[in-house]
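Chemist: Compute the structure for the input listed below.
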Amino acid sequence: MTILGAVLAGGRATRFGRDKALARIGDTTLLEHALASLSPHVDALVVVGRADAPVAVTPDLPHADLGPLGGIAGALAYARQRGHTSVLTTACDTPNLPDALVTALVAQEAAYAAEAPTVGHWPVRLLEPLLARLASGESRSIRRWAMGAGVVAVMPGITVPNVNTVDDLEALVDSVITSSPT
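Modeler: Next up is the predicted model:
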């Protein structure tokens, strides 16, 4: 069993106002933080929905602008083509993942973080049902799709830092600075 780590990075960042993946905490971009958070837990890495990244890239499927489900579909297709059995996802605006959350996710065949559904563990077998969902025009909510696909929510009440606005980034930077040893 091998796990592909995938950072979902195909969003428009309309609330943020610029490319979130390239926003920085210190000298490191949010994208680099997200990749680093996955790296210890996976066998390979990919960025979904971007043309360039410090690792391999792949497009959203079946096309761009489908939200995170399009990114998950792109990651699942990439994983299947390369022989991985599952994908561990996070978003480019989620700079770190608690180890306990990752452990809870990969302990399940199919699971997502109850409070952050872009963070999930998805078996490759879900690719066809997900593509069918996207083609149907039904809701593109990760939670709604996951419930119908038998994917379980884990660790309700546990939140992970997420950057949607410039204020979110500034608050995260401030928390890193205040928690750093002097």
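
Chemist: can we go C-alpha only for contacts and neighbour counts from here?
Modeler: Fine.

Chemist: And stretch 148-167, what's buried?
Modeler: Buried positions in stretch 148-167, judged by neighbour count with 16 or more other Cα atoms under 10 Å: 151-154, 160-165.

Chemist: again with stretch 82-90
Modeler: 84-90.

Chemist: returning to what we had before: any chance of a markdown table for the buried residues of stretch 148-167, columns secondary structure?
Modeler: Output for these, formatted as a markdown table (DSSP: H, G, I helix; E, B strand; the rest coil):
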| residue | secondary structure |
| --- | --- |
| V151 | coil |
| V152 | strand |
| A153 | strand |
| V154 | strand |
| V160 | coil |
| P161 | coil |
| N162 | coil |
| V163 | coil |
| N164 | coil |
| T165 | coil |
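
Chemist: which among those gets closest to V7?
Modeler: The closest of those to V7 turns out to be N162 (Cα to Cα; 13.4 Å).

Chemist: Please generate a structure for the following sequence too, so the two can be compared:
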Amino acid sequence: LVAALTAGGRSRRFGSDKALARLEGRTLLSHVAASLAGCPLRLLVAPPGRYALPGWLPVPDTRPGEGPLGALEAALLAAEGHAGPSWVAFAGVDLPRLTPAYWALLAGARAPGVRSVLALDAAGRAQPLGALYHTALRPHVTALLDTGERRLRLAAHDAVTVPWEAVAQVSPQALFNVNTPADLAALEMGSSQ
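Modeler: The predicted structure follows:
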């Protein structure tokens, strides 16, 4: 797997730079990065010079302001350029409870003809952030962006989903999304999911 961590958002709902918010003494950025540390190639899609993660290759967001879909396009392009056709584990700082076991679970769901692997949350919704995307999806993602589309969930094509029950067994808080300071406080208090 090629790791791709996006940290280019404006953090509007959070009110300050979410990537640098602290949870248990570490930044959200470092929590998510730790879940992907075992990947041989690690890409950080963020504005140039904004963050430094040792061992992570900075990748400029080729379409700033286009959200996670634009970051996914940049990650797929960079992954293909550095590793050829490959699977990209795509995450954002919103998900600080991702774990290596979570990524292994998704990786185990890859199959011939599948181009994206998404986990289902407790409500049965496929989660496009914290998912695997094959570099073969890059033209599809580019076409979406070229038409003005910004919804990341539309990137999932030829997808397979991993049931919530399987996710909960290996990483029950993996899909807890931190969008606001209240979300972060809830996570710190252990009151998530």
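
Chemist: Quick one: neighbours of A21 of structure 2, just the number.
Modeler: As a burial measure, A21 of structure 2 scores 16 neighbours (other Cα atoms under 10 Å).

Chemist: Tell me who's in contact with the residue most central in space within structure 2.
Modeler: The centroid of structure 2 falls nearest to A91 when counting by Cα atoms, centre = their mean (1.2 Å). Residues in contact with A91 of structure 2 (Cα atoms under 8 Å, 6 or more residues apart in numbering) are 4-6, 32, 129-131.

Chemist: residues in structure 1 aligned with the longest helix along structure 2?
Modeler: Looking across structure 2 with DSSP state H, the single longest helix is helix 67-83. Aligning helix 67-83 of structure 2 against structure 1 (TM-score structural alignment) gives residues 67-83.

Chemist: Buried residues, that stretch. List them.
Modeler: Within stretch 67-83 of structure 1, the residues that count as buried by 16+ other Cα under 10 Å are 67-80.

Chemist: Where do the strands of structure 1 begin and end?
Modeler: Here structure 1 has its strands, by DSSP state E, at 3-8, 24-25, 28-29, 44-48, 56-58, 86-91, 111-113, 116-123, 152-154.

Chemist: what sits against the aligned residue in structure 2 for P117 of structure 1?
Modeler: When structure 2 is aligned by TM-score structural alignment, the residue opposite P117 of structure 1 is P128. Applying Cα under 8 Å, 6+ apart, we find P128 of structure 2 in contact with 118-119, 152-153, 155-156.

Chemist: before we move on, what about V163 of structure 1?
Modeler: 20, 93-94, 169.

Chemist: I'd like to know how far the counterpart of it in structure 2 sits from D17 of structure 2.
Modeler: Matched to structure 2 by TM-score structural alignment, V163 of structure 1 sits across from V178. V178 of structure 2 sits at a distance of 12 Å from D17 of structure 2 (criterion: Cα to Cα, to the nearest Å).

Chemist: got any residues that touch both of the two?
Modeler: What both V178 of structure 2 and D17 touch, as defined by Cα under 8 Å, 6+ apart, is an empty set.

Chemist: related to what we said a few turns ago, which two of the buried residues of stretch 67-83 of structure 1 have the greatest separation?
Modeler: Applying Cα to Cα across those, the maximum distance is between G67 and R80, 20.6 Å.

Chemist: Now for the closest residue to N162 of structure 1 other than its chain neighbours, how many residues are close by?
Modeler: Spatial nearest neighbour of N162 of structure 1, excluding adjacent residues (Cα to Cα, 6 or more residues apart in numbering): T94 at 4.7 Å. Using other Cα under 10 Å, T94 of structure 1 is surrounded by 24 other residues.

Chemist: cool, V141 of structure 2 as well?
Modeler: V141 of structure 2, neighbours per other Cα under 10 Å, totals 24.

Chemist: which residues does the corresponding residue of structure 1 for it contact?
Modeler: Aligning on TM-score structural alignment places V141 of structure 2 opposite L130 in structure 1. Shown in contact with L130 of structure 1 (Cα under 8 Å, 6+ apart): 69, 73, 145.

Chemist: how far away is L130 of structure 1 from E170 of structure 1?
Modeler: From L130 of structure 1 to E170 of structure 1 the distance is 35 Å (Cα to Cα).

Chemist: In a markdown table: the contacts of L130 of structure 1, plus distance to V124 of structure 1.
Modeler: A markdown table is the format used below for these (distance: Cα to Cα, whole Å):
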| residue | distance to V124 of structure 1 |
| --- | --- |
| L69 | 14 |
| A73 | 9 |
| W145 | 15 |
